[in-house]
Structure formats: structure tokens, C-alpha cells
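Colleague: attaching a predicted model along with its sequence, questions to come.
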Amino acid sequence: MTLEGPGFLLTVLSFLLVIGPLVFVHEMGHFLVGRYFGVHAETFSIGFGREIAGWTDKRGTRWKIGWLPLGGYVRFKGDMNPASQPTADWLALPAEERNKTFQAKPVWQRFLIVAAGPAINFVFAILIYIALFGSFGEPRTPPVIAGIQENSAAAAAGFEPGDRIVAIQGSRVERFEDIRTYVSLRPGQPLTFLVQREERRIELTGTPASHVMRDRFGNEAKIGLLGIAPGAPQFISLGPIETVVASFRHTADTLDTMVTAIWQIITGQRSVKEMAGPVKMAQISGQQASLGWLNLIEFMALISINLGFINLLPIPLLDGGHLLFYTIEAVRRKPLKPEAQEWAFRTGLAALLALMIFVTLNDLSSLGVWRQLGGLIG
């Protein structure tokens, strides 16, 4: 039996509460570093499309909210085309005005301005974890097996209650949560475990069973299960330095999980149906909000890391695409030809639009929209 999902209004409000601040934080990273290097920002927008509210500050920056809340942007003075190449209008600017433009800055400053967006998303997630761990402690469960399910992968591999898992595939294990994360991403893959059993260490090989997990809202995901039970979870109070270290570690672990999942999708080890778009993210936002504000805040940290990671992918139009071109420019001591960059950005736009359409259709499919339409037509 699944839990009844949140209403439409709560879903929309929760989505806006998650995506709005994260887009603002991301774009503020670009804005602040650009301002530090003396680049004038003409527009700071949350959302795309027609402006529904806005104002102009004393520096001449137009702050506005667009009607489509699926992103945002900062338009710097002189950034007149996707490739940030000089144009006739830019060359016609007086020298003093031109010096305030994005294009006039050296490549290393442009690199830092662009990189600041994804970087501040990671910092924002770290700050959320610092607040959570500082207030409630870090959830930790010792990596000791308390029980083993009959006829499970763990039973077949020879695990015993009381075994302490020290490492998986050479990766050190400190908490039971590390085991769960690593195994869940690798259904059907043979894994080597280093186990501490009483006074000796042994190696065991186990293949996590593939299992379709359904949460209380009916969402499905394929995960790997070993069939081991943890002991009682503990919330460990941490000192200030330990809290910061744990927050960095948790962010890094989450990022590693995302990289692994994306790679598995690319290599065919995981279905593309598990990719989620804005519709699914809105649904999950509402579900987390219905569980409490702490769940929603933790979900916001997860999406902030995801936003930073996705924007670092070397795809034209994303921050990572710009960073790739700036790296090439720094190595070559000159930028790529405008035609090459224009072609790359057009290709990137087409790829992103195709991906957005795919994940949206995928979201609608996971919500059962096509099945319902088929029922109505039938």
C-alpha cells in the first residue's frame, strides 16, 4: 500500500521553494565573482520568459522574475552571444565601458566567474549539512552485520552476523550507510568485500540481488540488495571541525553516487527510465515536504549538489561547456574560431532540448499519464 501523495498546490509550492533559492544561489555565484572582477551585470533573472516582477538597482542591474521557473541567468555587459565573442557593437564601445564587459576580462577571470555558479551550489549543500549535523548530529551506523536474510546474496557469499565490513572493492567503509550506498548502485555486479571476523580479515565475494524498490509514495527504482541488516542507528554529536569535515564528506559521497549513476546510465547498466526531469522533481519536492521541513531541506541539499554537478558537464550552453572552451583558449593562447563555437553551442542547444523533452516524457510515463490516456482512449 502506498501513501497518498501531496496535493497539487503543495507540490507546486514545494518545487518553487526548492528550485527558486537554488537558482538564486547559483546565479549569485556568477554575479558576485563577476562584480568582484569589475564586470557590470545588466540582468539578474530567476526564471525565463516574460518578466512578471522586477526592479532596477542603483548600479543599473535589472533584477527580475520570469514566468517559467525552470532556471535563471545573469547577463553581463558585453556577453552578446552564446560564444561570448566580440561583436561590432562591443568593438564600438568606449574603452572605459568596454573594460566593464565580460569579454574584456582575461580568460582566467572568465573561468572563475563561470565556475562560481556550480561551486556555490556545492558550498550551499555543505552549509545545509553543517546546520543539520550541528543541530541533530551525524547519523552513523557501525558497519557491523547484525543479521543476514535467508537465501540472500550475503548468505550465499558466506557473511556471518558480527562481521565488520572494512572495504568494498578497495574502497574504505566507515559506516553502514557507506555499504548501503555502494551496494544499491551495483545490482548484479560481483563485489569483493574485506571483512573483519574476530581477529582475522578475510575476503568474500558477493553479487547484490537486483530489486525494484518502492517507497511510500509508490516511486520505483532498481537497487542492489545484499541481504544484511545493520545494528541500531546512532546520531553522533560532533565538534565544529568534525561537523565541517562530515559535511564535506557527505557532499563528496553524494556527488560520487551521482557520477556513478550517470555513468551506469551511459554504459547501459542502468535504465534511462530512471532519469528524472522537472515534473518528477516537483513531485518528489511535494512528497518530501509532506514528510516535514527537515526532509525538504535535506532534499534541497541533494538537488543543490545535482545542480552543481549537471552544470559542470562539458556540454555547450552549460557552465561546463564554457569552462571547456576557456580551458582550450588558455592552452592555445587564443580562443576557438567563432564559427566553431557557434556550431558547438547550436549542437548543445539541440541536445539539451532533446534531453528536456525526453526526461519530461519519462516523468509523465512514470506518473502513469500515458496509461491513463490509453484507458480513456480505449
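Modeller: It's in.

Colleague: contacts and neighbour counts: CA atoms only from here.
Modeller: OK.

Colleague: now do the helices in this structure.
Modeller: For the chain, the helices defined by DSSP state H cover 8-36, 88-91, 95-98, 107-136, 153-157, 176-184, 240-266, 278-291, 293-312, 319-332, 338-366, 369-377.

Colleague: of all those, which one comes closest to G170?
Modeller: Between G170 and the helices of the chain, the shortest separation by C-alpha to C-alpha is 11.8 Å, and it involves helix 176-184.

Colleague: give me the buried positions along that closest one.
Modeller: 176-180, 182-184 (16 or more other C-alpha atoms under 10 Å).

Colleague: nearest the geometric middle of the protein, what residue?
Modeller: The structure's the chain has its C-alpha centroid closest to N306; by C-alpha atoms, centre = their mean the separation is 0.5 Å.

Colleague: relative to T251, how far out is that one?
Modeller: 10 Å (C-alpha to C-alpha, to the nearest Å).

Colleague: what is the nearest of the buried residues of helix 176-184 to E274?
Modeller: S184 (13.9 Å).

Colleague: these two touch, right, the closest one and M213?
Modeller: No: using C-alpha atoms under 8 Å, S184 is not in contact with M213, being 10.2 Å away.

Colleague: ok, structure two:
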Amino acid sequence: MDMLAGFAGFLTGYIVPFLVVLTLIVFVHEMGHYLAGRWSGIGITAFSVGFGPELIGFNDRHGTRWKLSAIPLGGYVKFLGDDDPASIPDYESVAALPEAVRKRTFLGAALWKRAVTVAAGPIANFVLAIAIFAVMFSIYGRQVADPIVAEVRPDSAAAAAGVKPGDLLVALDGNPVVTFDDVRRYVSVRPEMKIIVTVRRDGNDLDLPMVPQRTEITDQFGNKVELGLIGIVTNQETGNFRVVEYGPAEAVWQGVVQSWHIVTGTFDYLSNLVTGRMKADQLGGPIRVAQASGQMATLGVAALLQLAAVLSVSIGLLNLMPVPVLDGGHLMFYAVEAIRGRPVGPGAQEIAFRIGMALVLMLMVFATWNDISMLLG
């Protein structure tokens, strides 16, 4: 009985929130492909959330099979003339089709139509994230604090550089600072990197060089994360904590800004990964995403939606990477086609797709290994 209760708790606490978040992101991504393809006049034979055997589905009046499949770790839109869900064209079958039908295949579409259709998936992910952030900012506003130092931790980078309580941070490496969160965001992804912190003290601006210390912290759920810290703290009285309310247009713009922060933060993390300033064990897979979904669900729907926004940006960005089988890989081929004036040969494409699939599988295995190591460790 206790085992059944534990399984039920795991199912409702982790799996269900994970599937809700993932299904939303996948559906929006594939809908971007679908809508762009329909607009471009390309025939679509299937729209699937999930892979593998079909669980339920129906055919619409345009001949598209809409279905929910058994493996809920992705999805696909299959266009007319595709050999498989990865949108690898079946050249022989397309060549055998009548001219009128061939023009409706993905392979027979104009280059710009193919590019727009492929790019629409990641773009839809960015739009989803912006929409979620905009709605959250419209409803709840945004809590901000002035970038004024209330306390300097002893033996910290800020203390060594001469930062004092009462200092107003005005710039980081020349980039203007508006809120204390701007400081936290900029510093956290720059462990062991020299930065110039400009503070205003008694009306004078001082440039203070310092190196954020790489520090392991534990969040409220017990998860350990490494980031850069300089050792400054603000508080309610000094930082003037307040909630800023936004109108619809301002909320959308703030959604764009927040999504851009995720993009730049991702590139900063990858840069730190390559240079060894951060460990690769922070790269998570589906198990860690499921765990995060369950944890955010305990904080409420708003927190879970914000996680969905973050993941949507990450998935959109990942899909734009120039790796064959990903959307970015297809766009890379189209760029080559535009330059050469003719498509890359079927043989070369097949080899590239195999290599791309191997790279994606290796990344998935590595991320899943990190997840398992986290659970066991």
C-alpha cells in the first residue's frame, strides 16, 4: 500500500507536471511548423505529439493525421514527400509523383518556403516564452530592487575590490545596471572571469576590478548549482524592494527581454563549459526536467508556467543549432543551397543526418547519465 501511495505521489508530483510542460512546448513548436507549412502550400500528412505507436488520432479534411503517440519525448510534423518524421526527403518517391502533386511536397517547395517552414518551429517556442512572461508580468508585475549594496561579505571578491555598503552599482563591464537582479544575472554566469564593476560613491564613479568566485549553492529544493558570486547583499530598506506593474505593451517587451536573458545566459553557460569554468554535470536531461517540473508545481501554476517558458526558449535555441536532423541543420543545408544554386546531394545529406543523429543521441545519453548520477549522488 505504501509503495502504491509512493508511486501515485511520484506520478502526480513529477510525471504529470513534466508531461504537461513538455506537451505544451512540443505542441507549440510543431504547430509553428504546421502553420507555416500550410501557409506555404505544402502538404502535411501527420502531426504527432510524441513518437512511436499511435495512441489516439483522427484525420482532418485536409488529409492530415493528428495523433498522440506513445513516447511523450517530442513530436513531429510529417510533410508530403518526407521519408520519415525527421523530414528527410524520399527523393525517389517524390520524383515519381505527378507534377501537380510534386509541387505540394516539402522537397518541391521553393527554398524560401522550406526555410520559413523549418524556422517557424523554434520561432514558435520563442513566441510561447514571450507570451508566458508577458502574461505573468501583466498579472503579477515584477519585483525589483535598486542595485545598492547593503552588506559586503567578508573575504569576498567585492570586499577585496573595495566595495562598501551604500555603494550604488551603475555598470558591469560598461553595461548599465538598473536593478539588483541585473547584477545577479550578469555575475552568476561569469565565475573566475575578471569583470569591472562601476560603483557610485559620494557622487563619484569608481571602476573596481574583481573576479567572481565560483561557488556551489543549494536552492530551496536541495539542488546544488555552481555560479559566480562577488559577495554583495541588499535588503528591503536599502534596495527599496517594490513591485513594478506593466501595461500590455510593456509586459510583452519585458517578455522579450526576459527571453533574451535566457538566450544570452545559455551561451554564457556553454562558453564556461568549453573553458572549464563550469562543470558539465549541470547539463540535465528528461529526468532533471521532470524533477524541476515537480518542484515548480509545488510553488503553483505560475512557477510551472515560468519553467515552461524557460524550457521553451532552451528548446527553440537547441533546435536552431546547425546540427543535421535539428531545424538548424536543415537551415544550414538551405543556406548552402542558396549559395550553390542547387541542393546538397542526397548521399551527402544522408551521411550528415546520420552524424547529426549520433551527436543528438550522444548528448541525450550524456544528459541522462548526469541525471542518474544526480539521483544516486
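Modeller: It's in. From a predicted model like this one, the values you see are computed outputs, not experimental measurements.

Colleague: circling back: translate the residue nearest to the centre of structure 1 into the numbering of structure 2.
Modeller: Mapped onto structure 2 by TM-score structural alignment, N306 of structure 1 lines up with S314.

Colleague: ditto for D79 of structure 1
Modeller: D79 of structure 1 maps onto D82 in structure 2, by TM-score structural alignment.

Colleague: so what touches stretch 295-307 of structure 1?
Modeller: With contact meaning C-alpha atoms under 8 Å, 6 or more residues apart in numbering, stretch 295-307 of structure 1 is reached by 18, 22, 118, 121-122, 124-126, 128-129, 251, 254-255, 258, 285, 288-289.

Colleague: mean deviation of it from structure 2?
Modeller: Here the mean offset of stretch 295-307 of structure 1 against structure 2 after fitting is 0.7 Å, by mean C-alpha distance after the TM-score superposition for structure 1.

Colleague: what do S184 and M213 of structure 1 both touch?
Modeller: I223.

Colleague: next one: the equivalent of L93 of structure 1 over in structure 2 from D83 of structure 2, what distance?
Modeller: Structural alignment (TM-score structural alignment) places L93 of structure 1 against L97 in structure 2. For L97 of structure 2, the distance to D83 of structure 2 equals 14 Å [C-alpha to C-alpha].

Colleague: just give the nearest non-adjacent residue to the equivalent of Q283 of structure 1 over in structure 2, would you?
Modeller: Residue pairing (TM-score structural alignment): Q283 of structure 1 is matched to Q291 of structure 2. Spatial nearest neighbour of Q291 of structure 2, chain neighbours left out: Y14 (6.0 Å); criterion: C-alpha to C-alpha, 6 or more residues apart in numbering.

Colleague: show me what contacts the one you found?
Modeller: Applying C-alpha under 8 Å, 6+ apart, we find Y14 of structure 2 in contact with 290-291, 293-295.

Colleague: okay, now F58 of structure 2: neighbour count?
Modeller: 11 (other C-alpha atoms under 10 Å).

Colleague: about what we covered before: so what does the residue nearest to Q291 of structure 2 match up with in structure 1?
Modeller: With TM-score structural alignment as the criterion, Y14 of structure 2 pairs with T11.

Colleague: please tell me how far its match sits from L302 of structure 1.
Modeller: Taking C-alpha to C-alpha, one finds T11 of structure 1 at 17 Å from L302 of structure 1.
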